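>>> Provided below are the primary sequence and the corresponding predicted coordinates.
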Amino acid sequence: MTTTSAARSGGGARVGVQKFGTFVSGMVLPNIAAFIAWGLITALFIPTGWLHLLGYEPTWVQQLGGWSLDPKVTNTGLVGPMITYLLPLLIANTGGRMVYGFRGGVIGTIATMGVIIGAGIPMFLGAMIVGPGAAWIMKKVDSIWDGKIRPGFEMLIDNFSGGIVGAALAIVAFFVIAPVVTAISNFLESVVHFLVNSHLLPLASLFVEPGKILFLNNAINHGVFTPLGTIEASKAGQSILFLIEANPGPGVGILLAFAVFGVGLLRASAPGAILIQFIGGIHEIYFPYVLAKPLLVVAAIAGGATGVLTNVIFHSGLRNPASPGSIIAVIGAAPPSSLLGVLLSVVFSAAVSFLVASVIIRASRRRDLEAIALGEDTALADAVARNAANKGRDSQVGALLGQGAATAAAGTVATGSKIQTIIFACDAGMGSSAMGATVLRNKIKKAGIDGVTVENRAIANLTDDVDLVITQQQLTERAKQKTPHAQHVSVDNFMSSPKYDEVVALVQAQQ
């Protein structure tokens, strides 16, 4: 399947959900380093942290951890102020910037202070609403006198209008939005507690695992579980919510099943994918394997539910988000009392997903082998792409290659179609797209090609001034909306795709 194919039914709704999820997670993802920093400080310095466990409790450790025997004394040290003020304000600033640039970030931060002070609890949900909302209001207010200000008065008008709007929105957030968002937060928290206490939280995997396969993993984890989990961790010292989506076990089990019982290219590439997913924490690497055999979503659900159930039984969780979802990040975020339960949740979820996936893969093994013998191999996504490329059908890059080669033979190359900027785009712009960009960058370097830039970006940050955009199939429609004038290439697997060789050949022909 390539970018020239018609969009599948329901693609519009899927794209809409992906765009909303990307916007929500886009406010959290750039600030994950701050969440990890808060988690490290919490793990080390709070009264139940690692240093306390080791018996090292000097005054400076107690000061950083905010130790106090007086229950009325709060927000001392670093732990409390960081979760109450720093993290929500970073989210608000990022959301404001996404809507209205630097000015939107400033106004969103000002207004969010109102909801933080008014609520008195960590206001992640409030920051996600007020930050971009305040920026949007500021943008509309600025449009009223856009182009009508006399030269020399721009800075005066901008500063005072921003200050007035920001102050007004902070007051509104304090009295109106804070109580509403507090009620919503309390309701969501009570729902989570009910699911945990009723041992029903594993049912969340029925929605989480299929959502991940549709590339909503960042939206689910950083848009939902990270804010709720951080609030819970600030009270209980850990949260199970950090491991519902980030557990690397289900993906490892599926990839291991392909490595043992699979056939063709998927079997050959599975061991490398295991290393990238388990150690590197890039879960997107196993999504195409599930899409190649959609029934494998059952294995993902079974593995995910097993991992959640294990953490429920052992009362285990993480202090901070495990991002990326690597086993290294998971172990680093686990408090001492939860380390056993966390490790078992990864092992058990991988074992269950491996067993279920093995049954599914072996059931279709004979059919897959027959397809390989006939040279069709329609069950394997990479082989489909290779066959399409070899036959010259349904491949936009193949068509472009033919045109480019013909033009080059004539001694001229059309400037409008010359490729100088190649962008790998994914939901977050960090994990899988960075991996794909590295693979193609190395191929271009080996081919001796100069003057071509290969970068990775989030789809939300794409601009319509690039030449070629490479995305995974599920995300191509969204990329087209952001860059309608660019050439688009869809791949199944960022790690290995025959389309890369076509792109390299096309660029060579053009040069």
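Arrived safely, thanks for sending. Here the structure is a predicted model, which means the values were calculated and not measured.
>>> switch to C-alpha atoms for all contacts and neighbour counts from now on
Noted.
>>> need the strands for the chain, in chain order.
Counting by DSSP state E, one finds strands in the chain at the ranges 421-426, 453-458, 468-472, 487-491.
>>> dump the residue contacts of the spatially most central residue of the chain.
The residue lying closest to the centre of the chain (Cα atoms, centre = their mean) is Asn218, at 2.9 Å. Asn218 sits next to 21-22, 25, 29, 427-428 when contact means Cα atoms under 8 Å, 6 or more residues apart in numbering.
>>> and the gap between it and Gly12?
19 Å (Cα to Cα, to the nearest Å).
>>> Adding mean neighbour count and distance to Gly126, write the strands of the chain out as TSV.
Below are those laid out as TSV (neighbours: other Cα atoms under 10 Å; distance: least, Cα to Cα, whole Å):
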stretch	mean neighbour count	distance to Gly126
strand 421-426	24	27
strand 453-458	20	24
strand 468-472	25	33
strand 487-491	23	37
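>>> packing partners for the lengthiest helix in the chain?
For the chain, the longest helix by residue count, based on DSSP state H, is helix 87-119. Judged by 3 or more Cα pairs under 8 Å, 6 or more residues apart in numbering; DSSP states H and E, helix 87-119 is in contact with helix 11-28, helix 124-144, helix 154-172, helix 178-197.
>>> Check it against this one:
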Amino acid sequence: MAEKGVREKIQQFGSYLSGMIMPNIAAFIAWGIITALFIETGWTPNADLAEMVDPMIKYLLPLLIGFTGGKMVYGVRGGVVGATATMGVIVGADIPMFLGAMLMGPLGGYLIKSIDKPLLPKIRSGFEMLYNNFSAGILAAVLAGVAMKIIGPVVEGLNNLLGSGVEVIVNAGLLPLASIFIEPAKVLFLNNVINHGILSPLGVEEAAATGKSVLFLLETNPGPGLGILLAFMVFGKGMSKSSAYGASVIHFLGGIHEIYFPYILMKPALILAAIGGGATGVLTFTIFNAGLSATPSPGSIFALIAMTPRGNHIGVLLGVIAATAVSFLIASVILKSSKDDKEEDIETAAGKMEGMKGKKSSVADSFASHKDNVTSLNAENVNKVIFACDAGMGSSAMGASLLRDKFKKANIGIEVTNTAINDIPSDADIVITHKDLTDRAKAKLPGAQHISVENFLNSPKYEELVSQLKK
């Protein structure tokens, strides 16, 4: 239980970090495209258009992060204070202030929320606008000054220290060892934490100086997951074998890496295949001095190719191919060596894991046990179904699409959408999450009905839910 609590706290903290980056990925990609095309070593060098590169990375991207961080804590009001406070660290440092923005944004939102809580109820009618504008303005001005003089230089020093550490690891040829930590963490649904909370900010700074960064490839390489899914296609059994075909397409072309996590959770030894494939891919990238101009999101092969600067495509593709091959070989050995065992398919494994944790597999039972005042489950008392994942963009979007299709075929007119766990709307009636994220979803919206699934792509609970709603 203690280990589970620690993991949930890490996931929750990481979701705040990645949550500040994920909504702004389009801006990062725009910056990456402009950089790849128009800088001096780009595809079509253009000195005038290249002038956008520096202001975007120094001002636009950190301000977007700061605003998003403040908004996550206290809405638009918190976002405005957070963005203004972020301006202080931008001016107070000579490097792109991504880490500073990730600090000042939430801090600004938290402080204005803390001030409003005791003071706002005491403001007399007619003075609300005066209080709102001046309280936020004064706090933002103070925070910007403090950030410029104190926090900016401190964060810059920390940022330089982290950058130097990464440089030492790269120069020592030890970067492939990062896969020992990255691949297991991904399977525990910390992939967005690692990629968007840690690697992307460091990678953007490196790309600003050199036009590319290998850090964008450490977590996003689809090769390790593809190799494991290919092994299941050849040596798997039952549902795990048949579902691997569709999962490989969604993973490799769609870029939703979460789709292969249940296959590793079903047979944990396969984490060795992911680590081996990941390390091989990173080694190949470093040998060919390959990198990307910006973070690819989602981690699709199409996104990787689009973000690859001129002269790096061979290295990037070879890294993906090498990772796939090594991962496939290791996974094949593991699957073949267990062929005489009583092998579970992915649905059986999901049920077993739920049983071991004392969970009920029936949707109806899970509803009845979760909330006593629910007398029945039908289309009349369910208006909104929410799929939630850490970032609200990958696996949850896929699951929502599948359930919408099932609802449409069953003539069930209930809204189905997806979101990040931190943004679950208060009017959601049913919340569907992966089992590793359900506790966080329950803490966010305890009054809703919660369904845990093992595999967003092919869960028997979808059919059970459709059946219950039709009744």
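Looks like it came in fine. Keep in mind it's a predicted model, so treat the numbers as computed, not measured.
>>> Out of the helices and strands packed on helix 87-119 of the first structure, which is closest to Gly223 of the first structure?
helix 11-28 (4.5 Å; Cα to Cα).
>>> quick one: that closest one aligns where in the second structure?
Aligned by TM-score structural alignment, helix 11-28 of the first structure corresponds to residues 4-21 of the second structure.
>>> which outside residues touch that stretch?
For stretch 4-21 of the second structure, using Cα under 8 Å, 6+ apart, the contacting residues are 65-66, 68-69, 102, 189-190, 192-197, 390-391, 437, 440.
>>> Make a markdown table out of the strands of the first structure and add distance to Leu309 of the first structure.
Formatted as a markdown table, the strands of the first structure follow (distance: least, Cα to Cα, whole Å):
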| stretch | distance to Leu309 of the first structure |
| --- | --- |
| strand 421-426 | 31 |
| strand 453-458 | 33 |
| strand 468-472 | 32 |
| strand 487-491 | 35 |
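>>> So for Asp158 of the first structure, which of these sits nearest?
Nearest of those (Cα to Cα): strand 453-458, 30.3 Å.
>>> how close does the closest one sit to the second structure?
Aligned to the second structure and superposed, strand 453-458 of the first structure gives a mean residue distance of 1.0 Å (mean Cα distance after the TM-score superposition for the first structure).
>>> contacts for that strand?
420-430, 433-434, 437, 440-441.
>>> again, but for stretch 141-155 of the second structure
Under Cα under 8 Å, 6+ apart, the answer for stretch 141-155 of the second structure is 84-93, 99-100, 104, 108.
>>> Out of those, give me the two with the largest separation.
Checking those with Cα to Cα, the most distant pair is Ala93 and Gly108, at 18.6 Å.
>>> Who has more neighbours out of the two?
Gly108 (33 against 21; other Cα atoms under 10 Å).
>>> which residues does the more buried one contact?
Contacts of Gly108 of the second structure (Cα under 8 Å, 6+ apart): 70, 78-79, 81-82, 85, 140, 143.
>>> where exactly do the helices run in the stretch 301-450 of the second structure?
301-306, 313-337, 346-356, 363-370, 395-409, 438-444 (DSSP state H, counting those that start in this stretch).
>>> rewinding a little: nearest to Phe242 of the first structure among the contacts of strand 453-458 of the first structure?
Nearest member of the contacts of strand 453-458 of the first structure to Phe242 of the first structure, counting by Cα to Cα, is Ala428, at 17.9 Å.
>>> Map the closest one onto the second structure.
In the second structure, Ala428 of the first structure lands on Ala391 (TM-score structural alignment).
>>> residue in the second structure matching Pro88 of the first structure?
Per TM-score structural alignment, Pro88 of the first structure is aligned with Pro62.
>>> Phe175 of the first structure -> the second structure?
In the second structure, Phe175 of the first structure lands on Lys149 (TM-score structural alignment).
>>> if I pick whatever residue of the second structure lines up with Ala302 of the first structure, what's in contact with it?
Structural alignment places Ala302 of the first structure opposite Gly276 in the second structure (criterion: TM-score structural alignment). By Cα under 8 Å, 6+ apart, the residues touching Gly276 of the second structure are 179, 224, 323, 326-327, 330.
>>> number of nearby residues for the match of Pro88 of the first structure?
For Pro62 of the second structure, using other Cα under 10 Å, the count is 27.
>>> for Thr407 of the first structure, same thing?
15.
>>> For Ala509 of the first structure, see how far away the residue nearest to it when sequence neighbours are not counted is.
Closest residue in space to Thr407 of the first structure, ignoring its immediate chain neighbours: Val413 at 5.6 Å, by Cα to Cα, 6 or more residues apart in numbering. Remark: distance between Val413 of the first structure and Ala509 of the first structure (Cα to Cα) = 9 Å.
>>> Please enumerate the shared neighbours of these two.
Joint contacts of Val413 of the first structure and Ala509 (Cα under 8 Å, 6+ apart) are Gly404.
>>> So the aligned partner of Gln508 of the first structure in the second structure versus Ile321 of the second structure, what's the distance?
Aligned by TM-score structural alignment, Gln508 of the first structure pairs with Lys470 of the second structure. Per Cα to Cα, Lys470 of the second structure is found 46 Å from Ile321 of the second structure.
>>> cool, Ser426 of the second structure as well?
Taken as Cα to Cα, the span from Ser426 of the second structure to Ile321 of the second structure is 44 Å.
>>> can you check Glu40 of the second structure too?
In terms of Cα to Cα, Glu40 of the second structure sits 30 Å off from Ile321 of the second structure.
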